[in-house]
Structure formats: structure tokens, C-alpha cells
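**Q** below are the sequence and a predicted model for it; my questions follow.
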Amino acid sequence: MLITFRCKAAPEVMMYKEHAKRILDLLNKDADRGVITAAEAPKAVETIEKEIAESRKHQAADEVQQDIKAHTAPDDKEHEGMETVSFATRAYPLLEMLRAARDHKCDVMWGVL
């Protein structure tokens, strides 16, 4: 399922719900529907930036690496190797929207038309 984030100060941002949930959980927001007000935007930016910095300190967990190896045959030459997408990469579009919302004093909404 996709979530579309909307803000008057930035283009729409679409994310898979499972990926957006991690970010929204950090901000204590519901993944189905909600709003980050202009007043909340500075704190939201700060929170996400801290989580990005923290996530960059840690390499992919051994369990993830084992899972990748288990699903990729060592002699498989036809398929490209599995690439993981970092939290920073996934969060970047929404972080940019929140920065614009903060700077232009706009709300960010999702789950409502």
C-alpha cells in the first residue's frame, strides 16, 4: 500500500506504507492518516536527522547479510547482487518535504484528500 504525503511547499511524496511507518513511528504519528503541523515540522526534521545519523553509524545487521546470502545462490551469475536501501535514502524525500514545510510554515498531510 502506498502513502502520499502532501504539502503546499513541496511536490507530493509517495512511499510504501511499510517504509513510511518507521518514519511516522519516530514522530508518534499514525501511518493511515495524519498531519504534521507547521509548528511540529522543526522537531520532525530534527528527529529524522538524528535517526539518519544514528543509522549511518551501524552497518547492516549480520542477520540481514545472512538473509541476503541465503536467498542468493553463490553460482548465480544471471542476477545482480542484492542491494539494501538505507534508512537515509528512504527518508530523504519526506525529510526534504518537512524542511520545506518548516521553512514555508505549511502542514504535511497524508491519508486525506
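**A** Received it, and whenever you're ready, just let me know what you need. Small disclaimer: the values here were computed from a predicted structure and weren't measured.
**Q** from now on I want contacts and neighbour counts done on CA atoms only, so please keep to that.
**A** OK.
**Q** what segments of this protein are helices?
**A** 17-26, 41-57, 62-70, 87-104 (DSSP state H).
**Q** next, the angle helix 41-57 makes with the last one.
**A** Pointing back at helix 87-104 there. Here helix 87-104 runs at an angle of 160 degrees relative to helix 41-57 (axes from the mean of the first three to the mean of the last three CA atoms, to 10 degrees).
**Q** for helix 87-104, packing partners?
**A** Packing partners of helix 87-104 (3 or more CA pairs under 8 Å, 6 or more residues apart in numbering; DSSP states H and E): strand 2-7, strand 10-16, helix 41-57, strand 108-110.
**Q** make CSV from these and add distance to Ala31 and mean neighbour count to it.
**A** Listed next are these as CSV, based on distance: least, CA to CA, whole Å; neighbours: other CA atoms under 10 Å:
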stretch, distance to Ala31, mean neighbour count
strand 2-7, 8, 19
strand 10-16, 10, 15
helix 41-57, 15, 16
strand 108-110, 8, 21
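**Q** possible to save these as CSV with distance to Leu27?
**A** Rendered in CSV, the data for the helices and strands packed on helix 87-104 read as follows (distance: least, CA to CA, whole Å):
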stretch, distance to Leu27
strand 2-7, 14
strand 10-16, 16
helix 41-57, 6
strand 108-110, 13
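**Q** put this beside the first:
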Amino acid sequence: MLITFKCKSYPEVLMYQEHAKRILDMLNKDMERGVITAAEAPRAVALLEGEIEESRKHQVSEQVERDVHAHHGDVEDNDHEPIELVTFSTRAYPLLEMLRSARDQQTDVLWGV
């Protein structure tokens, strides 16, 4: 399921619920419906930037690599694109930019409405 984040100062941001959960949990926000007010935006930006920085310190674990190979095997398959892991920082970046815009333009970020 997708979550659509809306803000008057930035284009809509779509995220899969499973990816948005990590961010919303960190901000103590509900998944179904919520708001990050302009007053909350500076703290949200700082928390998300810190989480992104922390995630960059840790390389993809061997366990994740083993899982990928277990599901796709070592056999070269020319019918499919190569597997590319998407990092947390890549997934979070559009929402981070929206939060920065909300902070700078003093607007709220809404979802589920």
C-alpha cells in the first residue's frame, strides 16, 4: 500500500507503507493519517538526516546479500535486470526534501487525508 505525503510547498511524495513506517515510527506518527506541522519540521529534518547518516555508516550486511542470492541463485539470468539494492537514504530522500521545504516555507506535511 502507498502513502501519499502532501505539502503546499513541495510536490506530492509517494512511498510504500513498509518504507514509510521506519520514518513515521521515528517521528512518533501514525501510519494511516497524520501531520508534521511547520513547527515540528525542523526536528523531523534533524532526526531524518541523523538516521540517513547512520544508515550510510553500515554497509549492506552479509545476511542481506545471502538472502538476495538465495532468492535469485547464482545462475546468470539474462531475462531479468540485475538486482540493485535500494538504500534507506535513497528511499527517504524525497520525503527529507519535502520536510526541508516545509521547514523553510512554514507549511505542514499531511498524509492519509
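**A** Thanks, I have it. Keep in mind the model is a prediction, meaning the values are calculated, not measured.
**Q** out of the helices and strands packed on helix 87-104 of structure 1, which is closest to Ala91 of structure 1?
**A** With CA to CA as the criterion, Ala91 of structure 1 lies closest to helix 41-57 of those, at 7.7 Å.
**Q** what's the closest one aligned against in structure 2?
**A** Aligned using TM-score structural alignment, helix 41-57 of structure 1 spans residues 41-57 in structure 2.
**Q** quick revisit: can I get the helices of structure 1 in CSV with distance to Asp76 of structure 1?
**A** Shown next, in CSV, are the helices of structure 1 (distance: least, CA to CA, whole Å):
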stretch, distance to Asp76 of structure 1
helix 17-26, 29
helix 41-57, 30
helix 62-70, 11
helix 87-104, 28
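**Q** please report how far the residue positioned nearest the centre of structure 2 lies from Arg22 of structure 2.
**A** Among the residues of structure 2, Ala92 comes closest to the average C-alpha position under CA atoms, centre = their mean, at 2.9 Å. Applying CA to CA, to the nearest Å, the value for Ala92 of structure 2 to Arg22 of structure 2 is 10 Å.
**Q** and stretch 48-66 of structure 1, end to end?
**A** Across stretch 48-66 of structure 1, first to last residue, CA to CA, it's 28 Å.
**Q** next: stretch 29-37 of structure 1.
**A** 11 Å.
**Q** can you give me the buried ones in it?
**A** Residues Ala31, Val35, Ile36, Thr37 are the ones in stretch 29-37 of structure 1 that count as buried (16 or more other CA atoms under 10 Å).
**Q** which residues touch that stretch?
**A** When contacts are defined by CA atoms under 8 Å, 6 or more residues apart in numbering, stretch 29-37 of structure 1 is touched by residues 3, 17, 20-21, 24-25, 106-112.
**Q** one more pass at 6 Å, please.
**A** Stretch 29-37 of structure 1 has contacts (CA atoms under 6 Å, 6 or more residues apart in numbering) with Lys21, Asp107, Val108, Met109, Trp110, Gly111.
**Q** ok, stretch 53-72 of structure 2 next?
**A** Stretch 53-72 of structure 2 has contacts (CA under 6 Å, 6+ apart) with no other residue.
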